[in-house]
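Peer 1: give me coordinates for this.
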Amino acid sequence: MSMKGKSSISRCRHRMNDVLSNIGYKNADWSWISERVIRVQDQDGPVALKQWQRSAEEREHFLHHLRYAERAGMQGIIPLKPVRGDTPMFESARHVYYFEPWIEEPTVTSSREKELKLLAVLAGNHKISEDEEEMQEEEWFAYKQEVQHTWHQEQLMMNRLADQCEQSRFLSPFELTFLQGYPFFENMFKDMRQGFQTWARQVQEKGVRRFAFCHGFPTLDHGLISADGNAYFTNWETSGPGHLAFDLACFYRDLSRRQPFHALDSKRLYETYEAYGPSWSEADTGLLKALMLTPRPILDFADTYAREPYRYAEHQWTAMLAAKVSHLRYLRQMIQWKEKQEAAMKGS
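Peer 2: The predicted structure follows:
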């Protein structure tokens, strides 16, 4: 390690020691778990110290949403540990911090068991907090325009990237893989529009849209299974009201990056959510489809390749792109399974 790197680490450790000293943890044992999470040894056991850079308004929303979730009896919430009296957050060295009790996961935890337990927590919280709100015509029109504009911009981006690839005299393996996937990406945009239209028709007919209390960014990395088998989510900073499909799309996209697809996966996932969650309709599946099948992560990745081709070796770029395309195909199969199930139920 260079002298510059050692100096930077030394400054970070010194700053963190000062932060802990200011709140009564002088000379405490601590270690970095990630860029923004520190494990601190408290007299009653370890606690998690989290660094969070957000505006005062965003911090207030976070605390308000946590208070609401606790009053509503929602599951999987790790309560904040007050510091300096009753204050759940504090500022130090231009950063905001908060404490949570530390939850140690057993070393042997089945990934399948973990994902289903976390999904059950999401479903239960959605059911507890489910509600509806009226959609004004002007608001609804503005929202549809925003969605359509976003998709139009993404398709322009896709076409630009394809044009750049085709201008190469000799196609690289990455460029060839991207162009081979182009028809599939186009079909995903068509599927997204079809799903959104299915959901939009129901909203317009009823004049209301449903929402629930959502985690905002539910992933396996933000989920924990304690030694007693209970499931928890961390990182509730982006929680708040939203359609159930936003949480599910995020959760399923994360799962798609972690394992190969198997037909039974979809059945277990959907059945788990429906067993613990609120009622589900074809319109909800339509919105889930619109949210899950976006090629945007692939387009952003291809754009990075075009701007910084030497960040990775060519074979690494190509392997990562192929994996991202495979993940999107997995998600499409998940949606297709659900649509076939709904069609069969409708026809019976």
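
Peer 1: make it CA atoms for all contacts and neighbour counts henceforth
Peer 2: Fine.

Peer 1: what sits against residue 128?
Peer 2: Taking C-alpha atoms under 8 Å, 6 or more residues apart in numbering, we find residue 128 in contact with 72, 74.

Peer 1: quick check: residue 101 touching residue 79?
Peer 2: Yes: between residue 101 and residue 79 a contact is recorded at 7.5 Å, counting by C-alpha atoms under 8 Å.

Peer 1: have a look at those two and say which one is more surrounded.
Peer 2: Set residue 101 next to residue 79 and count neighbours by other C-alpha atoms under 10 Å: residue 101 wins out with 17 against 14.

Peer 1: how close does the more buried one sit to residue 111?
Peer 2: Using C-alpha to C-alpha, to the nearest Å, residue 101 is found at 23 Å from residue 111.

Peer 1: following up with a second sequence; could you model it the same way so I can compare the two?
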Amino acid sequence: MKMIEKAVRKYGFFPYYTEQISSHLFRVSDGRHDYALKKSRLTEETVHLWEHVYHQAHALQLKNILPVYLTVDSKLYAWVDGIYYYMTPWKKSNSPNNQEEVRDVFRTIGEVHAKTKQTQSIDAHSVHNRFSDYRSQCRNFQDTLLDFVKQFEQNRFMSPFELQVCTHYHVLVNVITELDAQVAHFIDAWEENSAWSYCLCHGNLNVEHILSHHQPHIINWEKASYDNPIIDLTAFLKNQVRYYDQSPEDMAELFPSYSHRNPLDEKEWHLLLIHLLDPGHYIQLIEGYISAQSGHSMIAQQKMLQHAFRQLQLGLDWSLRLKSDIAPDSETHAES
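Peer 2: Here you go, the predicted model:
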């Protein structure tokens, strides 16, 4: 704990009590107040953008970005033996788990994206080529999955995992068909409007990095970047639908809290659906099972496969909503 003591001293007080919460998080008390000390994974290359997050939060009044304390020499971090530490207020770590809390999280993400949003024009030709190549790859997905199903069906007794893949197959066919259509729509929308939005993105947005006590606070901006908002939305939606109880219908009902603050244009909607419909992770899980190199038990592999399938179901459900002119950010969904 010597390094922790050195880091805390950079903030001008001696810890009265220190509790190690995890390998990178410490709860520190001076006898009156509690603080969270984070042993970060920041590097010399990433620390400057991390600092920029907090300068932006101050300048733009992004109150849902949990602030960091200044050291005695007015720095945002304490550098001790080659490691960057930073200190924040200690907040109860209630992850958002009900609809109202998730709605608040969408609202918070939307505000950060909207207040830091900028646009630029990108060469449409290069984007067209990249997504045309991806579309060709998508067309091979169905053959790959069909080969897996044929292989499993040759077994006299299928394992639970193999049976799960065969049961999912008819849905995956629809997913891949819809993915191909969304890529085509994205290319068409891009050729009509090459303006590209980018904003401050968290880079690893999930409920573990959101404290929902009275109001949401987003923590751990160590992987922050300036990118299209779809990067954050995809990460959060995948996490929610894989590991929590929100259904596609729940997500559609809650999403207007985001889109009322930072509306997505047509090509961003198609890009979001492309990310959600991408079966790459699902296929990787099957390949890991076949090669027997996943390192997980049968039950664990089944759970991971089901989680990946839930993500694809979300993409398929939202695609159908858009086709029916009932997009998840439709005005018919009232924001509370």
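
Peer 1: TM-score for this pair?
Peer 2: With the length set by TM-score structural alignment, normalised by the length of structure 2, the two chains reach a TM-score of 0.80; 329 aligned residues with a C-alpha RMSD of 3.6 Å.

Peer 1: what strand or helix carries the counterpart of residue 191 of structure 2 in structure 1?
Peer 2: Taking TM-score structural alignment, the alignment pairs residue 191 of structure 2 with residue 204 from structure 1. Using DSSP states H and E, the element containing residue 204 of structure 1 is helix 173-206.

Peer 1: wait, a strand at residue 119 of structure 2?
Peer 2: Yes: the assignment for residue 119 of structure 2 by DSSP: H, G, I helix; E, B strand; the rest coil puts it in a strand.

Peer 1: ranges for the helices of the stretch 51-200 of structure 1?
Peer 2: Shown for the stretch 51-200 of structure 1, the helices assigned by DSSP state H, counting those that start in this stretch span residues 56-71, 111-129, 137-166, 173-206.

Peer 1: show me the contacts for residue 199 of structure 1.
Peer 2: 282, 283, 284, 285, 286, 287.

Peer 1: helix or strand for the residue sitting nearest the centre point of structure 1, which one?
Peer 2: Closest residue to the average C-alpha location of structure 1: residue 217 at 3.4 Å, with C-alpha atoms, centre = their mean. Using DSSP H and E, residue 217 of structure 1 falls within no helix or strand.

Peer 1: trace it over to structure 2, please.
Peer 2: Taking TM-score structural alignment, the alignment pairs residue 217 of structure 1 with residue 204 from structure 2.

Peer 1: do residue 47 of structure 1 as well
Peer 2: Using TM-score structural alignment to pair residues, one finds that residue 47 of structure 1 aligns to residue 35 in structure 2.

Peer 1: would you confirm that that match contacts residue 27?
Peer 2: Yes: look at residue 35 of structure 2 against residue 27 with C-alpha under 8 Å: they come within range, at 5.8 Å.

Peer 1: shared neighbours of those two, which are they?
Peer 2: Among the neighbours of residue 35 of structure 2, those also in contact with residue 27 (C-alpha under 8 Å, 6+ apart) are residue 90.

Peer 1: residue 291 of structure 2 - how many residues pack around it?
Peer 2: 9.

Peer 1: swap that for residue 136 of structure 1, please
Peer 2: 12.

Peer 1: equivalent analysis for residue 77 of structure 1, please.
Peer 2: By other C-alpha under 10 Å, neighbour count at residue 77 of structure 1 equals 18.
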